[in-house]
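Novice: Build me a structure from this.
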Amino acid sequence: MFEIGNSLREARLRQHLEFPEMEQATKIRAKYLRALEDEQFDVLPAQTYVKGFLRSYAEYLGLDGQLYVDEYNSRFVVGEEEAPPRPRRSAPPPSRGAQVQSRVVLLTLLGIAAVTAIVIVAWTWGEPQKKEPVGLGTTPAQTPAVVQPPVAAKTVRLIVTALRGNCWLEVHSGSATGRIIFQGTLERGQRHVFTGRKLWITLDRPENLRTILNGHTRVLPGGGVKTLIVTSRGVRPGV
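Specialist: Prediction:
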């Protein structure tokens, strides 16, 4: 057993240290350091601060801080009372709304399980439908009639050449009032090709022309202005 306060004071004085210097070095207020040397421990806020300040002050002076804390405990600390245990809060009972919701969910799950079981049983024990053999009591399928596509009209390919002299031409497609595909004078030596399903031709001096229809030479009637109808079957006078 030794005097805590006197031991601290003697160590400080041997090192020629003052309280302002000690306060700045230890970060402990000077009045608390003085209270430690005077053993006025009730000036400090609590026992925890007393032990911490005592340890820091002693170690700064080069002393054994734990030795001073043990001395303080043996002389001034009677015993720390244990804090009474806190009563544990019991969980609040579930509300009535939560109970109703839980029951609804449970009933829904049970209903789904029951429907699933019924479907499985019906599918397992149900008798498969018998397939009726082909040819017994069945009407043979009728073969649909094949519709023949209409025969497309042949295309006219007419090649005219002004072989003996000039020839004036006016060529319509389809009829006398159809679209004009050529109108003008075919001079000697010139050639023109006309195509279509039906050609309506008005011409002057047809005897000057050499005419080839679909690869076959055709002789046109001569003598003045003529109107001709040209199809794949041949050439005939127009009305």
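
Novice: all contacts plus neighbour counts: C-alpha atoms, from now on.
Specialist: OK.

Novice: Grab the longest helix from this structure for me.
Specialist: helix 96-125 (DSSP state H).

Novice: So which elements touch that one?
Specialist: On a contact count with 3 or more CA pairs under 8 Å, 6 or more residues apart in numbering; DSSP states H and E, helix 96-125 meets no helix or strand.

Novice: buried stuff in that helix?
Specialist: By 16 or more other CA atoms under 10 Å, helix 96-125 has no buried positions at all.

Novice: next up, for comparison:
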Amino acid sequence: MAAPRRGPSAIGPSPRCRSRFGTLRGARPLLERWANVSDAARGCAMRTDSIGHWLKSERETRRLSIEEVASTTRIPRKTLESLEEDRFEDLPSGVFVRGFIKAYATVVEMDADEVLARFDSERPQALPPAPLATVQRRRGYGALVLAITTFALFAIIVATFSLVRRAPAQDDPIELSSALPCLVEAAKAERSYYGPSTTVTPIESSLC
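Specialist: I've put the predicted structure just below:
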């Protein structure tokens, strides 16, 4: 007599399979916890990295070359290298650096506002605002320099005007003194022509 066949409801996993399933079911929370820990560790590593290293890591993750970033952002490669190496002293002022960071973050699909906020928190303004006394002192120096410059220009204008007015008065004596020898020679020639008995007193008096 043939043995009765078991229906589908009677078929189930063997005890060994049930133990394996139980082990996997129990290991699932551990795997999820490990994944959460890994994400937290990556976030901590990202926060501890510098701005330049953070940007470079995101670029390499997306398999972008620095030439591609330079071509897209139209920023020179040398500037991007200085940015990735945190050599901010080789870059222009803060306004330009913020523009470079924003363009770089946009290309590598990062949150530009978050990157800029972190940049501002890590690198405050290098030069604090000048005290009020210093500003007033600089303004005082500027007013003094302006007054001295104005006085010097006024003195130069007055001296030039005086020289221009004196120039015609000095020309007349010079012309007269240069003409006197010619008149004396003419008188001598006229005296020799008329002889020694002829006087040239009227000529000399007319010259005077």
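
Novice: Superpose the two chains and report the TM-score.
Specialist: Superposed pair, TM-score by TM-score structural alignment, normalised by the length of structure 2: 0.38. Supporting alignment: 94 aligned residues with a CA RMSD of 2.9 Å.

Novice: helix or strand right after the longest helix of structure 1?
Specialist: Moving toward the C-terminus from helix 96-125 of structure 1, the next helix or strand (DSSP states H and E) is strand 156-162.

Novice: Which residues in that next one does the neighbour count mark as buried?
Specialist: Neighbour-count burial for strand 156-162 of structure 1 flags V156, R157, L158, I159, V160, T161, A162 (criterion: 16+ other CA under 10 Å).

Novice: Which residue, neighbours along the chain excluded, lies closest to the second one?
Specialist: It stands for R157 of structure 1. Spatial nearest neighbour of R157 of structure 1, chain neighbours left out: T195 (4.6 Å); criterion: CA to CA, 6 or more residues apart in numbering.

Novice: Count the residues that sit near that neighbour.
Specialist: 15 (other CA atoms under 10 Å).

Novice: Show me the strands in structure 1, by range?
Specialist: Here structure 1 has its strands, by DSSP state E, at 156-162, 167-173, 179-186, 191-196, 199-204, 209-213, 216-218, 225-231, 234-237.

Novice: Compile those into JSON lines and extend it with columns for distance to V105 of structure 1.
Specialist: Supplementary listing: the strands of structure 1 in JSON lines, determined by distance: least, CA to CA, whole Å:
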{"stretch": "strand 156-162", "distance to V105 of structure 1": "84"}
{"stretch": "strand 167-173", "distance to V105 of structure 1": "83"}
{"stretch": "strand 179-186", "distance to V105 of structure 1": "82"}
{"stretch": "strand 191-196", "distance to V105 of structure 1": "81"}
{"stretch": "strand 199-204", "distance to V105 of structure 1": "86"}
{"stretch": "strand 209-213", "distance to V105 of structure 1": "91"}
{"stretch": "strand 216-218", "distance to V105 of structure 1": "94"}
{"stretch": "strand 225-231", "distance to V105 of structure 1": "87"}
{"stretch": "strand 234-237", "distance to V105 of structure 1": "91"}
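
Novice: before we move on, the earlier item: can you verify my assumption that the residue nearest to R157 of structure 1 contacts V171?
Specialist: No - T195 of structure 1 lies out of contact with V171 (CA atoms under 8 Å); the separation is 10.6 Å.

Novice: Grab the longest helix from structure 2 for me.
Specialist: Criterion DSSP H: the longest helix present in structure 2 is helix 132-194.

Novice: from the chain's centre, how far out does that helix sit?
Specialist: The chain centre lies 48 Å from the centre of helix 132-194 of structure 2; the measure is CA atoms, centre = their mean, to the nearest Å.
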